[in-house]
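the sequence and its predicted three-dimensional model are supplied below.
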Amino acid sequence: MGKREELIGRYADDLENKCGMTPDMDLLRKVTIGCGPSIYNADSSTIAASQPGELETVKNNFLIKKLGLSDGPSLMDGLNKAIETYGQSERNKYRPVVYYMLTKHFGKESVYG
């Protein structure tokens, strides 16, 4: 099993056990691949949810640029909901897991079609 498949397994485990969701493995794999090499870097593989600048970056680079959503209060609401679902106290919020939840929340699975 390759490193990426190992990470996808870890992300699926987080979605099931920490977020209470049954992951669509095909979509999770595509979201993970879409994150590129950032998943292999300790700093960029996670989201620092307590830093407002980090949340703005996720909003601008993922929600607006990648998913093609229009800027508005609903974006931060969705992002905060995903962080809350993952658990505020959860130290490692993996980027692909948060991106997966956001993709599902906003119904943008077609971006990864």
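Done, it's in. Numbers count the residues shown, from 1 in each chain.

when you work out contacts or count neighbours from here on, use the C-alpha atoms and nothing else.
Noted.

run a quick neighbour tally on Ala42.
Using other CA atoms under 10 Å, Ala42 is surrounded by 10 other residues.

next one for the comparison:
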Amino acid sequence: MSDLAEKLAKLKETAEGQLKECGVSNVDQELLESLVNRLRTMVDNKDATLVSGKDASELETVRRNFAEKKLGVTDKDKAMAAINKVAEKMSGIRMKSRPAFYYLVQQELS
């Protein structure tokens, strides 16, 4: 397995663990795989693979770059409500995996 493949596998494994910790018993592997693969160019940047649930500018970036651009949710209040709900749900996890965070946001908005 290449170095990149190993890092992506570790990222996916971490995300799966965090999703289970948040009560997701049946993880949609295809969705999670696509979220992990979106980070393949940033996998070496530890900060890019994590989300700070208490940083308002970070949460706004999630809204703009994921909820709006990737999911097409233009209602800012609806998107931020989902993002804040996920941040609260994951509040017990110190280093929140970006794929897990995005997965939960996508679930909240669908």
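That came through fine. As the structure is a prediction and not an experimental result, all values here were calculated from the model.

can you give me the helices for structure 1?
Applying DSSP state H to structure 1 gives helices spanning 3-17, 25-34, 52-58, 73-86, 95-105.

ranking those helices by burial, who's on top?
helix 95-105 (a mean of 22; mean count of other CA atoms under 10 Å).

what range does that one cover in structure 2?
Under TM-score structural alignment, the alignment places helix 95-105 of structure 1 onto residues 98-108 of structure 2.

which stretch among the helices of structure 1 comes nearest Asn41 of structure 1?
helix 95-105 (11.0 Å; CA to CA).

would you mind getting the angle between that closest one and helix 3-17?
60 degrees (axes from the mean of the first three to the mean of the last three CA atoms, to 10 degrees).

and the angle for helix 95-105 of structure 1 with helix 73-86?
When the same axes, to 10 degrees is applied, the directions of helix 95-105 of structure 1 and helix 73-86 differ by 120 degrees.

to which residue of structure 1 is Ser57 of structure 2 aligned?
Ser57 of structure 2 maps onto Gly53 in structure 1, by TM-score structural alignment.

right, and Glu16 of structure 2 touches Gln29 too?
No. Judged on CA atoms under 8 Å, Glu16 of structure 2 makes no contact with Gln29 at a distance of 9.0 Å.

ok, now how distant is Gly68 of structure 1 from Asn80 of structure 1?
Distance, Gly68 of structure 1 to Asn80 of structure 1, using CA to CA, to the nearest Å: 19 Å.

got it, and Ser38 of structure 1?
For Ser38 of structure 1 relative to Asn80 of structure 1 (CA to CA), the value is 22 Å.

what of Arg91 of structure 1?
Arg91 of structure 1 is 15 Å from Asn80 of structure 1, where distance means CA to CA.

cool, Cys19 of structure 1 as well?
From Cys19 of structure 1 to Asn80 of structure 1 the distance is 14 Å (CA to CA).

Met21 of structure 1 -> structure 2?
Match for Met21 of structure 1 (TM-score structural alignment): Val24.

any idea how far that match is from Leu104 of structure 2?
9 Å.

what of Ile93 of structure 2?
Ile93 of structure 2 is 14 Å from Leu104 of structure 2, by CA to CA.

next one: Thr61 of structure 2
16 Å.

hang on, the earlier thing: what's the closest of the helices of structure 1 to Ser44 of structure 1?
Short answer: helix 95-105, nearest of those by CA to CA, at 7.8 Å.
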